[in-house]
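1. Quick one, fold the following:
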Amino acid sequence: MTTDPAPFVLSSSPEGLAALEKRLAKDLECLGWPARPWMPVREHAGEPVLDVAIIGGGQAGLAAAAALAQQGIRAVVFDRSPPGNEGPWATTARMETLRSPKELTGPALGLPALTFRAWFEAQFGAEAWAVLDKIPRLQWMDYLVWYRRVMNVDVRNETAVTAIEPLPDAPLVRLELRTPAGAQRVLARRVVLATGRDGLGGPAVPAFVNALPRSQWAHSSDAMDYGKLAGLRVGVIGAGSSAMDSAATALECGAHSVELLIRRPDLPRVNKGKGAGVPGLTQGHYDLPDELKWRIRHYINVANVPPPHGSTLRVSQFPNAFFNFGCPVLSIEPQGASMRVSTPKGDFVFDFLIVSTGFKVDWSSRPEFDAIASHVRTWKDRFVPTPGNEDQELADSPDLGPVFEFQERTAGECPGLDRIHCFCYPAALSHGTVSGDIPAISDGAKRLASGMASLFYREDFEHHFANIEAYSEPELFGDEWVPAPPPAERG
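-> Okay, the predicted model is just below:
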């Protein structure tokens, strides 16, 4: 995938990617990154054992792998998509630009030469950066492809994980894989789930779509050819960012009309989550009392995130786009190739329906988790909110330990469950939003990597102590001085 520089004005002399990569390589050399190997090589029953297996090669998986390398820990990343299609950016995402401010450093892990800005300016110059509003979506994917290469992340593409199972007789986790070469299995000491927004489930699909054949509706996260909506009357349920992106894409592809059915009486104006993004919360959320963690995450959920200004204008510029407020769906009646949707404001007739209703934790939709799903302790097992503050998303969130590790609902029933680390969106209640979103992904990756280094060292203590005992490289050779005679013998 290549980036077309045409939309950007080139400044006098951008340094070029080769020069940037040389600068980054020097920075990594000066920092000793990756760290020298210190982890013992393991085998089990004649099979090699990975230090860490990361499931998901998007920005979270890449950041986690690079942060682990800084700690001298080897990681292999498995992703079900072909190269360049990891994450949603080149597949199911439909925004024109990222929603985050361009200045956020994302997965750069504190390395200036690894930031998107450095990558962009190296190709297009500082003047082009100055006039850039937000980062184009596909250009972010180009940057992540470059990131993977320059950080030498070991990603095995077109490899789907079909089962994850802690072994009862060894401190290991077994992964069953579906690869282009057929079914395979690998063993890892620890596993990281870097599986994105729907990391422990899938789309939250409202029950009313059950009245429709699957060919007449889609979730906004579905991979779909929007060109097939040309000339159709389209309904979009919701008014968040994905709803706007879906509505705009349908209109741009020639939909006859798009009606947004919005449950709320108005759109929220302020992104409260953006206001929460301060270093104190990033670093301190995990240590907050339960009631404060719940309070802040529930408040942000209830306030809801408004769609971006540009995304909303992208829809409203079309005269055949209609914003219908106070319009929850009451029922749907199929009518041949179309449907009648009843709302408090009246009935609508559509040819196709897009539901933009978010995601939910749903273990049943992820068969790869069958061996662990019933054993994972969730927040509903830990905390009961005060009346009026119930929140199903938070209740279903996993109750994670300090290194994002799952914990058992009943002690002793799933040994090794804590070797699986949840580095995706459902970690937000336990750790804050440090495991998927651009603003604090580096902080989360560093927390994960440093925590894992500690866990590995404790587990392998006898090995490392034996290495200390066996260490024999002399600092002194005995010829660096001459022993002084007793004072009485000195002339």
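2. from here on, contacts and neighbour counts on C-alpha atoms
-> Fine.
3. Which strand or helix spans the most centrally placed residue in the chain?
-> Nearest residue to the geometric centre of the chain (CA atoms, centre = their mean): G436, 3.1 Å. For G436, there is no host helix or strand (DSSP states H and E).
4. Here is a second sequence; please produce its structure as well for comparison:
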Amino acid sequence: MAYNVETPIPSAATSLLELEQRVRDDLACLCYPPANWVVPTASDEQVHDVVVIGGGMCGLVASFALIGAGIQNIRIFDRSEEGLEGPWLTYARMETLRSPKQLTGPAYGMASLTFRAWHVAQFGNDAWAKLDKIPRPMWMEYLSWYRKVLDLPVENGVEVKAIQPEGAFMRLTITGKGARETSVLTRKVVMATGRDGMGHPSIPDFVGDLPEKYWAHSSDEIDFAALSGKRVVVVGVGASAVDNAAEALEAGAAEVRHLIRRKEMPCINKLMGIGSFGFTAAFPQLGDARRWQIMNYSLRTQTPAPRGSTMRVSRHPNAYFHFDAAVESVELDGDEIVIETSQGKSVRADFLILGTGFGVDPLARKELDGYADKILLWQDRFTPPESEENDQLGRFPYLADDFSFLEREPGQAPWLANIHSFNSGAAASLGKVSGDIPGISEGASWLVREIAAKLYSENFDQYWQRLLDYDTPELRGDEWTASPLPDSVAVNDRKQA
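-> Take a look at the predicted model:
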């Protein structure tokens, strides 16, 4: 294991099997899975009702919710190998999750599906009480178990290359060693594509002329062992920047210097202070000005790296935090990287790591080539007050209540209503309910309720005919005997008497 926790208790295997039986019993009590109610689509080629792109946390809980809603004609694609979905065992390099261990995450209202239930089944209540934060690899183990115990049909090694309209449907071009065909048709698409699912890694212009062997983004595969004895500069001080700095230091880097444009370290995770069910429920209804106000404030104050991650760096004497030191330019001097800063001082390094996060930009998504520019963005819909301008926030898609894209110009791309952005790109419109652990189940519930309503409305005539054709009797005719009314005159006579 890549983390240090108590070893499983001797009866852990039995306990985990007992938990899995409990999950199955709970699902049976909830009548899961219900019968599929969606009318089949008449077509020469099979048409799926929903295709979910992504088999990580967002894709798993969305798929569980779809099946639980009686929408079973679905496919789930993930480009990664099984067990490597999402960032947890790839470019995520923190030791533990930031989220408190008790959050229910993708459990979707089922106690037996929580991380706590899974952990206690293997390690016991005492170990749960001692656990501080969830080790990152352990979270991936939990998600793999979640997928297994729910029997979610994720197809690994399948990458969606393009999403194109075709009549009333969407055609997905797919590739990869797990692909059984070259394309599929579907009525709805759920892009459960995670942190970079509606954009791309943010790459500053200053590395434009720097050969790629001298730098990497924090989401790239990095050979940290090769950095032993090297001078490393990390741009930024967010969570990913700090985690990558720690990895370089632990691999034996000669020194690691953070170049930080801010004048001081961000220390408060502001959204933690207002997180509640009320906030989650109200955010989509707050109006454009208030939603922008909250998101802009959050982006500007920046979410700090966790305390443990930061101390993982600062405990090394060869780690340095340089504030008010924005990168102005980068160039090569032989094999040395020369970085000019806003302080007028230069820093020399052997390797540069960009902890610059991800940008939201639908135009960067290759799956949407040919019509991404028709997607309504926040900058098209809302003009912020002076001093609240934010180009980054302006590029977020302005979504409908069901996570679907809206058209920049009505009538130009009506098929956008069939693509649901259930990823970090939804944050500006609907809040953090489609990427982060705290609100993921609420987000899945909203998403699936709205998809179900669309599927039903689009085939209303067929459901109406089902109503008309339904002829299974509740009563057989032998449950009662008809009785004549008594004579009215006799009744009146008795009343007069």
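5. just to revisit the earlier point, mind listing what whichever residue in structure 2 pairs up with the residue nearest to the centre of structure 1 touches?
-> In structure 2, the residue paired with G436 of structure 1 is G435, using TM-score structural alignment. The neighbours of G435 of structure 2, taking CA atoms under 8 Å, 6 or more residues apart in numbering as the test, are 58, 194-195, 422-424.
6. overlap between these and structure 1?
-> Compared against structure 1 with both residues aligned by TM-score structural alignment, their matches' CA atoms under 8 Å, the contacts of G435 of structure 2 retain 58, 194-195, 422-424.
7. how about the helices in the stretch 201-350 of structure 1?
-> 241-252, 272-275, 279-284, 290-303, 309-316 (DSSP state H, counting those that start in this stretch).
8. For G336 of structure 1, see how far away V355 of structure 1 is.
-> From V355 of structure 1 across to G336 of structure 1, the span is 20 Å (CA to CA, to the nearest Å).
9. Can you provide the mean distance from the longest helix along structure 1 to its aligned counterpart in structure 2?
-> Ordering each helix of structure 1 by length in residues (DSSP state H) puts helix 441-459 first. Averaged over the aligned pairs, helix 441-459 of structure 1 sits 0.7 Å from structure 2 after superposition, using mean CA distance after the TM-score superposition for structure 1.
10. what's in contact with that helix?
-> Taking CA under 8 Å, 6+ apart as the rule, helix 441-459 of structure 1 contacts 39, 60, 63-64, 67-68, 71, 73, 106-110, 282-283, 402-404, 433-435, 464.
11. Repeat that for stretch 29-45 of structure 2.
-> Contacts of stretch 29-45 of structure 2 (CA under 8 Å, 6+ apart): 27, 47, 49, 67-73, 185, 455-456, 459, 462.
12. quick one: which of these sit in helices?
-> Short answer: the contacts of stretch 29-45 of structure 2 in helices (DSSP H) are 27, 67-68, 455-456, 462.
13. which of those residues are buried?
-> Applying 16 or more other CA atoms under 10 Å to those, the neighbour count classes 27, 67-68, 455-456 as buried.
14. The contacts of helix 441-459 of structure 1, buried ones only, as a ChimeraX selection?
-> In ChimeraX, this line selects whichever of those come out buried by 16+ other CA under 10 Å:
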select :39,60,63,64,67,68,71,73,106,107,108,109,282,283,403,404,433,434,435,464
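15. returning to what we had before: neighbour count winner among V355 and G336 of structure 1?
-> Neighbours around V355 of structure 1 and G336, counted as other CA atoms under 10 Å, are more numerous at V355. The numbers are 23 against 8.
16. Contact partners for the residue mapped onto that one from structure 2?
-> Aligned against structure 2 by TM-score structural alignment, V355 of structure 1 finds its counterpart in L354. Counting by CA under 8 Å, 6+ apart, L354 of structure 2 touches 203, 215-218, 234-236, 241.
17. which of those line up with contacts in structure 1?
-> Retained in structure 1 from the contacts of L354 of structure 2, counting by both residues aligned by TM-score structural alignment, their matches' CA under 8 Å: 203, 215-218, 234-236, 241.
18. neighbours of D461 of structure 2, just the number please.
-> 11.
19. contacting residues for it?
-> With CA under 8 Å, 6+ apart, D461 of structure 2 has no contacts at all.
20. ok, 10 Å please
-> When contacts are counted by CA atoms under 10 Å, 6 or more residues apart in numbering, D461 of structure 2 touches L467.
21. Quick check: it vs L467 of structure 2, distance?
-> 10 Å.
22. Equivalent analysis for Y91 of structure 2, please.
-> 52 Å.
23. The two: which is more packed in?
-> Comparing Y91 of structure 2 with L467 by other CA under 10 Å, the one with more neighbours is Y91, at 17 against 10.
24. so the equivalent of the more buried one over in structure 1, which of the three states?
-> Using TM-score structural alignment, the partner of Y91 of structure 2 in structure 1 is T92. Of the three states, T92 of structure 1 takes coil according to DSSP: H, G, I helix; E, B strand; the rest coil.
25. Equivalent analysis for the one 10 residues further on, please.
-> Using three-state DSSP, the three-state assignment for K102 of structure 1 comes out as coil.
26. what's near enough to touch it?
-> So K102 of structure 1 contacts 116-117, 129, 132-136 (CA under 10 Å, 6+ apart).
27. Select from those residues the one having the most neighbours.
-> F116 leads these on contacts (other CA under 10 Å) with 25 neighbours.
28. what distance separates the longest helix of structure 1 from the middle of the whole chain?
-> On the basis of CA atoms, centre = their mean, to the nearest Å, helix 441-459 of structure 1 sits 17 Å off its chain's mean C-alpha point.
29. what do you get for stretch 438-452 of structure 1?
-> 11 Å.
30. separation between the counterpart of G56 of structure 1 in structure 2 and S424 of structure 2?
-> Under the alignment (TM-score structural alignment), G56 of structure 1 pairs with G54 in structure 2. Remark: distance between G54 of structure 2 and S424 of structure 2 (CA to CA) = 13 Å.
31. Return every residue with contacts to both of the two.
-> Joint contacts of G54 of structure 2 and S424 (CA under 10 Å, 6+ apart) are 192-194, 197.
32. farthest pair in these?
-> Within the shared contacts of G54 and S424 of structure 2, A192 and G197 form the most distant pair, 7.2 Å apart (CA to CA).
33. Looking at the two, which has the bigger crowd around it?
-> Between A192 of structure 2 and G197, counted using other CA under 10 Å, A192 has the larger neighbour count: 30 against 23.
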